[in-house]
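**Q** Build me a model from this:
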Amino acid sequence: MSIRNRWLMISVGLGILLNPLNSSMVSVAIPRLQHVFQLDYTVVSWIIFSFYIASAIAQPIMGKASDLFGRRRIFLSGLVVSFVASLLAPLSLNFGWLIVFRIVQSIGTSMMVAVGMAIVRIHIREKQATALSVLSIFLSGAAAIGPFIGGVIIHWWGWPAIFLVNIPFVVTSFLLAWRHIPNDVPSMTSVARNMSFRRWSDWIDAPGVLLFTVGLVALLVGLLSAKSSGQISFSNVIVGLIGFVGLAAFVRHELKAKAPFFPLRTFAKYPAMTWVNVEFMVVNLLFYSLFFGLPSYLQIVRHVSEFHTGMLMLSLGLCSLVASPMAGRWIDKSGPRPALLMSGVLMTFGSVWIVIMSLDQTSPVISVCVALAAFGISNGLNSVAMQAALFQSSPKEIIGVASGIFNTSRYLGTILSSLLISSVMGDNFSFEGFRVLGIILTLISLSLVFVNWRHKESGQLHES
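**A** The predicted model follows:
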């Protein structure tokens, strides 16, 4: 690979790592935010919901926008948006403003993720597979070490530092990208300028985006408000119903839309691919329930500092990074199903360990590393095996659409994990709540083991 291409890789890598880094650092910051803003976990969990909802919406839209405005322009604009959000978030007057800047940050970082891979595919012709694998390391590595970085900087400099730490990455990436990312040729900016508002709306499927956002947010507000207050009020029911109606209208609209935001018709046409996405959503529900739940448990219930929480969480990321390349070689020989079966077994073991650990309130804190290692290895297996299963189940002509749906499944699983934690824990984390969470995760992971065992025995992907 030439020196120029290496610098291009670095400039893109430093940009795309901001999305997983910021989504993972916050896992250690939640107890501190609860204390600073005097809020319960249910309310503070919107720091997670808002980021993933915005990412799920922004990434496909920005991918489309890059076709009109150019990938270089979208990438550089994303860096500017991320810079502004990172500067303003620490100045938030209240939690509401912090959520606003968190959403802006999610949009900015999503702009880079949406076009980063495409920039490498277009401009790096030699050893392209190696280049894409390096970008994957930027993404997975940032997610893996995010809790560790978050724990260290919060311990020494407070929660605003998890936003300010982005600035060196943003500035470096911008300077390198400005110099090393070539201009897009040909540019379709003139076409974009001549588009009418109605054509813009149809092009991005604005009605679909609006229905999805309103429906999902209203449903989450209704469910979380009922849990937070401890009772189901008339207003909770109304908001929840608005959410259900909005999502139902979204499904109906997407089935009829010519250029849908979320191509639901693809699910009906390819049931095997549909199951892969459902399984991927469940896998992320399991993983992120531990990822976001354990740091709060350690700090609130076991009184572990942010610094030591970050150190403990590092075992999760390291095990995941070590397992991924080993999983690749295994899957090349045996296919994805054996690895997915082993992943389910590991998550079941880790979930059972959570239950055992919460039964003994005097157990050493270091014992959480057993569950973290089990979930970390399983995540390394899943990151490769689920992608391989997607490629097996998706026709080549729709692999781009399939990849977009696949990423959305990840975000939905993450959102569901936060909803599960909020529903189980309520206002306060406790040994009992963490035990219930462990039991639920055990039941879900056992179901995955059963399904993958059936598939392994039959030697076929699931088809509905």
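
**Q** Could you use CA atoms for every contact and neighbour count after this?
**A** OK.

**Q** Do a quick rundown of the helices in the stretch 251-400 of the chain.
**A** 265-269, 271-296, 306-334, 336-359, 368-393, 399-425 (DSSP state H, counting those that start in this stretch).

**Q** Leaving out the residues flanking it, which one is nearest to Val191?
**A** Closest residue to Val191 apart from its sequence neighbours, by Cα to Cα, 6 or more residues apart in numbering: Leu68 at 7.2 Å.

**Q** Proceed likewise with the subsequent sequence, for comparison:
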Amino acid sequence: MSHPRAGSSAPGRARSDWTIVALCTGTTLSALNSGMIAVALSTLRREFSVDVTTVTWVITAFYLTSSVLQPVMGRLADRYGPRRVFTIGLVIVGVAGALGPFATTFEWLVGVRVLLAIGTATTFPSAAAMMRSVAAITGLSAPKMIGRIQLIDTSSAAVGPVLGGLLITAFGWEGIFWVNVPLAIIAIVATRILAPHDGPREHVPLARTVAESDLPGILGFAVTVVTLLLFLLGLTTAPNWWFLAVAIVAGGLFTWRELTYDNPFVDLRLLAANVALIRVYATFILATLVLYSALFGVPQYLEDHAGYRTDAVGAMMLPLAAFTVILAPLVERVIDKRGIRTALIAGSIGLALAAFALQLLAASTSPATVLLLMAAVGIPYGVVLIAITQSLYVAAPPEHVGQAAGLFQTARSLGCIGATVVVGLSFSGGTAPADWNLLATAIAVLAVLFVATVVLWRDPRAARAAAPEVG
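**A** Presented below is the predicted three-dimensional model:
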């Protein structure tokens, strides 16, 4: 059995704790901005005179950029130093926060959201890389420390709508951009003081690193997703079949590139050889679709139909993500005793029941009803999230855990992008109770599909690996 180094004493642990706090001031910015924008959609629609379908691009552009750049930023962190890349990303976040309030067009606003995504995309890969240095100094477990960062990031997703609601009510929509400036400065200062210094590295020209990042694969992925979105969002008016044709061609070229390139953006060969891993990503996308369709849809319905102030809406969204941190220790104990599959089935069934209950909002939007329904969705989602995350590490080959974790973040982004399509199509005619019924029905259908995927799609090897040990 290995023993901690001398550096893993109480002072070493204390420093690692403060380092995690410092890094989380940066890594939480992505989740915070996602939560804040969820309660700003109605305000932005009025401010820039756009419809529900159009306003979802402030979300779609953010997640598309993030999904494309996360793997690239991980490569940059490894080559040029995670502390350096982390700091540069935070500077970009600060610049985006300062530019956002001066947006005079919706296109400018979307551009600022892309800039925000570029900055925040650096934080988690860089923080994960820095944890290896912290572990080497303290003797503590890097995966456990990274897990703590993920847990804190998840909890910040619950704070985002509350903070966004307060800022919008007090300072207007501009407040959700301004707040990034002081947060980025705090994160930069804390990181410079507490994060480990980058070690010496071989000088590699940036052009070489970019060239090795599979730019054709990234371009094929982006074109496929964007053109497919444009086609889907036009289904309720005048579908543009050319967009669908381009998406099919771009998707085919992307698949060919990734299967033949030595260092692909998305390792399709890894997926083809591991059905259990595909199942993990499929279930994560479906679970994310359910949660984020509610997160992006409920605030607009409550503001437009029920007339709630934005700060009240933000507060009522809190139960949607707040329970994940509270449930984590309990769910982990259940998984230890009963296995991942048991927790995943229980969570998926609970999520489906909550999805069907969302129809109640068409009849009542009282604060008590909203809070109970958000908790009803948030609690089983917390169970599902923890179980799926553990499934990832069971299904992924040890030598490919890094790649698998990167694709896990991509799956989350795809689920969030899909949620904007679901909300955009459901609310294309307005945000009245009938429109809410349509969205709630779509969420329920997705939840049932999620349950079916969890229950019916089994991989014998993963099931044996995920089963609890019997002493």
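
**Q** So what does the residue nearest to Val191 of the first structure match up with in the second structure?
**A** In the second structure, Leu68 of the first structure lines up with Arg79, judged by TM-score structural alignment.

**Q** got the contact list for that match?
**A** Contacts for Arg79 of the second structure (Cα atoms under 8 Å, 6 or more residues apart in numbering) come out as Arg201, Glu202, Val204.

**Q** follow-up on the earlier one: I'd like the helices of the stretch 251-400 of the first structure laid out as JSON lines, including distance to Met25 of the first structure and mean neighbour count.
**A** Shown next, in JSON lines, are the helices of the stretch 251-400 of the first structure (distance: least, Cα to Cα, whole Å; neighbours: other Cα atoms under 10 Å):
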{"stretch": "helix 265-269", "distance to Met25 of the first structure": "33", "mean neighbour count": "13"}
{"stretch": "helix 271-296", "distance to Met25 of the first structure": "10", "mean neighbour count": "23"}
{"stretch": "helix 306-334", "distance to Met25 of the first structure": "9", "mean neighbour count": "20"}
{"stretch": "helix 336-359", "distance to Met25 of the first structure": "22", "mean neighbour count": "23"}
{"stretch": "helix 368-393", "distance to Met25 of the first structure": "16", "mean neighbour count": "23"}
{"stretch": "helix 399-425", "distance to Met25 of the first structure": "15", "mean neighbour count": "21"}
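
**Q** Out of these, which is closest to Ile53 of the first structure?
**A** helix 399-425 (7.3 Å; Cα to Cα).

**Q** following that closest one, which helix or strand shows up next?
**A** Sequence-wise, the next helix or strand downstream of helix 399-425 of the first structure (DSSP states H and E) is helix 431-458.

**Q** Comparing that following helix with the second structure, how large is the average distance?
**A** Mean deviation of helix 431-458 of the first structure relative to the second structure after superposition (mean Cα distance after the TM-score superposition for the first structure): 3.2 Å.

**Q** helices or strands next to that helix in the packing?
**A** helix 271-296, helix 336-359, helix 399-425 (3 or more Cα pairs under 8 Å, 6 or more residues apart in numbering; DSSP states H and E).

**Q** And it, how far out from the chain middle?
**A** 21 Å (Cα atoms, centre = their mean, to the nearest Å).

**Q** Give me the distance between Ala323 of the first structure and Phe138 of the first structure.
**A** The spacing between Ala323 of the first structure and Phe138 of the first structure, counted by Cα to Cα, to the nearest Å, is 16 Å.
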